[in-house]
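Colleague: Need coordinates for the below:
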Amino acid sequence: MSNPFDTALSTLRAASEVAGLEPNVVKFLSQPKRIFQFSIPLKLDNGDLEIFTAYRVHYNDALGQTKNGTRFVPDLDLDTVKALGFWMTIKHAVAGIPAGGGKGGIKVDPKKLSEGELERLTRAYIRKLPMKGAWVDIPGADIGTSAKTQAWMLDEYEEIMGFHSPAAINDKPAEVNGTVGSMEATGTGAFFVTMEAVKDLSIPKGSTVVFQGFGNVGRIAARLLYKEGYKVIAVSDINGGIVKLDGFNVNELESYVDKEGTVAGFPGSRPISNQELLELNCDILMPAAVQSVITEENANNIKAKLILECANGPITPNGEKILEDRGIKVVPDVVTNCGSAIVCSFERTQGLTDTYWDIETVNSKLKERIVKAYRETVETADLKKTSMRNAAWVNALTKLSNSMKARGWV
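Modeller: Okay, the predicted model is just below:
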């Protein structure tokens, strides 16, 4: 797989040419503003000591405080964190959110820890994080973290500070002054974007959809598309994929996953590899797992008419060039999956004002914001005669450039 930070920089260079960005702006945006890397010693339940490597990147804060994702995965590295921080910077700008991009995490497999070990590690991460708080940097959830870990983070932060500050941590439960709809936001936002894209391409209800990834994002989007009348014919998770060409009952599939912990073995389906799944004959393909799964090696085999990037960076630049030449429309990650970034902004607003919204209000505001981001991207793509990805980045980079110039940074 390609280096995700190289992928992000490649997109920056391509979009900056379309936008006519000044060289100094590109140079400034080619590296993070701050990088934190630190060790966390943890005494395990059996008495053994283990040392974990942790990261946090503040990529750019020209538009506001940095915030979001904290990833607990065994293969985490600095280049991945830098790329994710850059993408988060772009997402916030695309969605019109007054915030910068932050990302971080711990190189750990949380499934190998007891709940007590995970809690101690999570709290230690917040204790050792040099800069944090509602006006500085706000950690949110990502792969390997959850509402529970975010509640631990908030509690640890408030213990350190000596006062309550619900806006200091994102993606926490509503019971500790989080927002309803937080964990569903990325999948819900992806659904709203899909509904706009299928209108543009005249893809009717009943058309086929494939999900590579059936975690929090893919599952929510699949549920909503199924309810809308679309036919989900294949899904996958870490244990592999399954296919059912006449379509899944997504409600039954969700119940099965709740019981078994995986999509594998769902009655009436047949197993399929992730690679085969990506190359299925379908109308809509939604990569919702990890980065760099569509490359120059398999892009010629993709048969979908429309691809929506629910994951971060699932298509490499070389792969996307092939898809573009073949006329396959790609709605980029910074538009498709910015729903969580939008709702995290809502969460901070609610926490700062002690005014909390119901789910109808959250989803209504999410739909308004993300549809606007999609429409602005389409307009710029048409105006500049460029790809949706370049268009989204052009819109974001223009906002960032204007703010950086006004601040005297470049």
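
Colleague: use CA for all of it now, contacts and neighbours both
Modeller: Will do.

Colleague: any chance you could map the strands in the stretch 201-350 of the chain?
Modeller: Along the stretch 201-350 of the chain, counting by DSSP state E, counting those that start in this stretch, strands occupy 208-212, 231-237, 240-243, 270-272, 284-287, 306-308, 329-331.

Colleague: Distance to residue 77 and mean neighbour count for those strands - can I get that in TSV?
Modeller: Formatted as TSV, the strands of the stretch 201-350 of the chain follow (distance: least, CA to CA, whole Å; neighbours: other CA atoms under 10 Å):
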stretch	distance to residue 77	mean neighbour count
strand 208-212	23	26
strand 231-237	22	26
strand 240-243	24	23
strand 270-272	30	17
strand 284-287	22	27
strand 306-308	26	24
strand 329-331	27	22
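
Colleague: Nearest to residue 202, out of those?
Modeller: Closest approach to residue 202 among the strands of the stretch 201-350 of the chain is made by strand 306-308 (10.9 Å; CA to CA).

Colleague: how much space between the residue of the chain positioned farthest from its centre and residue 113?
Modeller: Within the chain, residue 47 marks the point farthest from the mean C-alpha position, 36.1 Å out by CA atoms, centre = their mean. Separation of residue 47 from residue 113 (CA to CA, to the nearest Å): 13 Å.

Colleague: Also residue 59?
Modeller: In this structure, residue 59 and residue 113 are 30 Å apart, going by CA to CA.

Colleague: between those two, who's got more neighbours?
Modeller: More neighbours surround residue 59 than the other of residue 59 and residue 113, with 28 against 14 (other CA atoms under 10 Å).

Colleague: Name the residues of the one helix or strand the more buried one maps to that come out as buried.
Modeller: Element membership for residue 59, per DSSP states H and E: strand 49-60. Going by neighbour count (16 or more other CA atoms under 10 Å), the buried part of strand 49-60 is 52, 53, 54, 55, 56, 57, 58, 59, 60.

Colleague: For residue 37, state which of those is nearest.
Modeller: Nearest to residue 37 among these is residue 55, at 4.5 Å by CA to CA.

Colleague: Which residue, neighbours along the chain excluded, lies closest to the closest one?
Modeller: Nearest non-adjacent residue to residue 55, counting by CA to CA, 6 or more residues apart in numbering: residue 37, 4.5 Å away.

Colleague: run this one through as well so I can compare:
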Amino acid sequence: MTSNLSFVHPSPDSPWQTYLSQVDRVTPYLGHLARWVETLKRPKRALIVDIPIELDDGTVAHYEGFRVQHNLSRGPGKGGVRYHPAVTLEEVMALAAWMSIKNAAVNLPYGGAKGGVRVEPKQLSLKELERLTRRYTSEIGLIIGPQQDIPAPDVNTNAQVMAWMMDTYSMNTGATSTGVVTGKPIHLGGSLGRVKATGRGVFVTGREAARRINLPLDGARVAVQGFGNVGSSAAELFVQAGAQLVAIQDHTGTIFNGGGIELADLMPMVQRQGSIGGFTGAEVIPDEDFWDVDCDILIPAALEGQITPARAQRLKAKLVLEGANGPTLPEADDILAERGVLVVPDVICNAGGVTVSYFEWVQDFSSFFWTEDEINVRLEKIMIGALRRIWDTADQHRISLRTATFAVACERILTAREERGLYP
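Modeller: Okay, here's the model as predicted:
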């Protein structure tokens, strides 16, 4: 009997298909563990929920929500929740799978999970957003928990959304459970350094990669796609290291300044209005021209599937740092490799966020909290150690950093699968 489930017959060019292609590429390097590789191609559990809420005008609206647990062999599920009008089951499945790889690559004791709601949050009032979040949390409450699956912020979600999720779960279970989510407000058990952790991880891995290819950061030209927490935090750190931020693209458009965009002028506006739209300290250019900007370092920190084969042919960057999940299509990956462009893949490059989420989870269990300096030192140590292990694997097998990251991560996941065995 042939199944018609989406993880068996993925849509062409979907994020899930991209992930499956990445698994196929790493399979030859898995040795005897390749017998378990089908485990990686099927999510352990996928939950689709209806989210009815009463809007402020008294009408009832329905939204579709998802929570996918890809693999739990190494520990509880870990991964964010995004609110976006383009959220689909296949996208959430891919994001959950990339979390499995990411957590294993950094050697965190987690499996991979992800959640999402198909909604345009900007069209909801704060109270409507709260009702949506609380109903979604109640619907997925069957499968989340501090030792089961721990959500976190992602696209269009933040510390306030996590606070509502934590409170809803706690009310439903009858006890305050700070460890059910990470990325919470500091006074509800959140960790210092969490907001900028993903961007800091992009910078740390980017700095190490730049050293490897003899690219000085002082004077390096940086272009950033997506200017939320990840893109803006990474940009700030690169500028502090002496780099020039020459181009930024977000949902409102693209700006360029060959002499360097002044973050001191831009950031107050971004914090105030949430976008770069209307900034007068740079030239507005067509969105597609972003991919032709003369730069040394490109940081795609928006959504998946942005670097297509056509765009890969045009990029002038020497180094691509994947702040977003799945921003480069497999065919584009090959083109960049042929052109000598080094790509630091998402599954290691943007792992700073989940690493500090792990610190938050540990702190919640112990009720003992670290300083921000301690957080940053621990983060840098873990990220550099993980990248060096991956680079050694890449050199040993003469493969890309992406395939090497998957090789390290898949070996850890499938070893756990093999050692645990099958039950019943």
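
Colleague: Now do stretch 382-401 of structure 2: everything it contacts.
Modeller: Contacts with stretch 382-401 of structure 2, where a contact means CA atoms under 8 Å, 6 or more residues apart in numbering, come from 105-107, 201, 204-205, 208, 337, 343-345, 348, 351-352, 403-405, 408.

Colleague: at 10 Å instead, please
Modeller: 26, 29, 104-108, 200-202, 204-205, 207-209, 212, 333-334, 337, 342-345, 348-352, 355, 376, 379-380, 402-409 (CA atoms under 10 Å, 6 or more residues apart in numbering).

Colleague: Quick check: buried residues in it?
Modeller: Here stretch 382-401 of structure 2 shows 382, 383, 384, 386, 387, 390, 391, 393, 394, 400, 401 as buried, counting by 16+ other CA under 10 Å.

Colleague: Tell me how far the fourth one lies from residue 355 of structure 2.
Modeller: In this case it means residue 386 of structure 2. 11 Å.

Colleague: joint contacts of the two?
Modeller: When contacts are counted by CA under 10 Å, 6+ apart, residue 386 of structure 2 and residue 355 are jointly contacted by 106, 107, 380.

Colleague: Of those residues - the most surrounded one?
Modeller: Within these, most neighbours by other CA under 10 Å means residue 106, with 25 neighbours.

Colleague: Please name the nearest non-neighbouring residue to that one.
Modeller: Once flanking residues are discounted, residue 106 of structure 2 sits nearest to residue 386: 5.4 Å by CA to CA, 6+ apart.

Colleague: Per the alignment, the one you found pairs with which residue of structure 1?
Modeller: Using TM-score structural alignment, the equivalent of residue 386 of structure 2 in structure 1 is residue 373.

Colleague: which SSE is its match in?
Modeller: Going by DSSP H and E, residue 373 of structure 1 is part of helix 359-384.

Colleague: Please enumerate the helices of the stretch 251-400 of structure 2.
Modeller: Assigned by DSSP state H, counting those that start in this stretch, the stretch 251-400 of structure 2 shows helices spanning 263-273, 309-314, 330-338, 346-349, 352-366, 372-397.

Colleague: start and end residues in structure 1 for the shortest one, please.
Modeller: Aligned by TM-score structural alignment, helix 346-349 of structure 2 falls on residues 333-336 of structure 1.

Colleague: Tell me roughly how far that stretch lies from structure 2 on average.
Modeller: Overlaying structure 2 shows stretch 333-336 of structure 1 at a mean distance of 0.5 Å from the equivalent residues (mean CA distance after the TM-score superposition for structure 1).

Colleague: what residues are up against residue 359 of structure 1?
Modeller: The neighbours of residue 359 of structure 1, taking CA under 10 Å, 6+ apart as the test, are 179, 180, 181, 182, 365.

Colleague: contacting residues around the last one?
Modeller: Same thing as residue 365 of structure 1. So residue 365 of structure 1 contacts 342, 343, 346, 359 (CA under 10 Å, 6+ apart).

Colleague: what's the answer for the fourth one, then?
Modeller: Residue 182 of structure 1 makes contacts with 141, 147, 170-174, 188, 339-344, 346-347, 359, 362-363, as judged by CA under 10 Å, 6+ apart.

Colleague: Just tell me what it corresponds to in structure 2.
Modeller: Counting by TM-score structural alignment, the partner of residue 182 of structure 1 is residue 194.

Colleague: now do residue 61 of structure 1
Modeller: Checking TM-score structural alignment: residue 61 of structure 1 goes with residue 72.

Colleague: hang on, that match packs against residue 100?
Modeller: Yes. Residue 72 of structure 2 is in contact with residue 100 according to CA atoms under 10 Å; the separation is 8.2 Å.

Colleague: what's the overlap in contacts for those two?
Modeller: In contact with both residue 72 of structure 2 and residue 100: 78, 110, 111, 112, 113, 413, using CA under 10 Å, 6+ apart.

Colleague: Identify all contacting residues around stretch 22-42 of structure 2.
Modeller: 6-8, 16-17, 19-21, 69-71, 93-94, 97, 100-101, 329-330, 397, 399, 402-408, 410-415, 417-418.

Colleague: mind listing which of the residues you listed are in strands?
Modeller: Judged by DSSP state E, strands contain the following of the contacts of stretch 22-42 of structure 2: 69, 70, 71.

Colleague: ok, so of those residues, who is nearest residue 274 of structure 2?
Modeller: Nearest member of those to residue 274 of structure 2, counting by CA to CA, is residue 69, at 31.1 Å.

Colleague: Correct me if wrong: that closest one contacts residue 80.
Modeller: No. Using CA under 10 Å, residue 69 of structure 2 makes no contact with residue 80, being 11.4 Å away.

Colleague: Can you work out which residues contact both of these two?
Modeller: With CA under 10 Å, 6+ apart, residue 69 of structure 2 and residue 80 have common neighbours 92, 95, 96, 99, 112, 113, 114, 115.

Colleague: related to what we said a few turns ago, now tabulate the buried residues of stretch 382-401 of structure 2 in CSV and tack on distance to residue 277 of structure 2.
Modeller: CSV is the format used below for the buried residues of stretch 382-401 of structure 2 (distance: CA to CA, whole Å):
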residue, distance to residue 277 of structure 2
382, 36
383, 33
384, 35
386, 37
387, 36
390, 39
391, 39
393, 43
394, 41
400, 37
401, 35
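
Colleague: and residue 242 of structure 2, what does it touch?
Modeller: Contacts of residue 242 of structure 2 (CA under 10 Å, 6+ apart): 216, 217, 218, 219, 220, 221.

Colleague: mind checking what residue 375 of structure 2 lines up with in structure 1?
Modeller: With TM-score structural alignment as the criterion, residue 375 of structure 2 matches residue 362.
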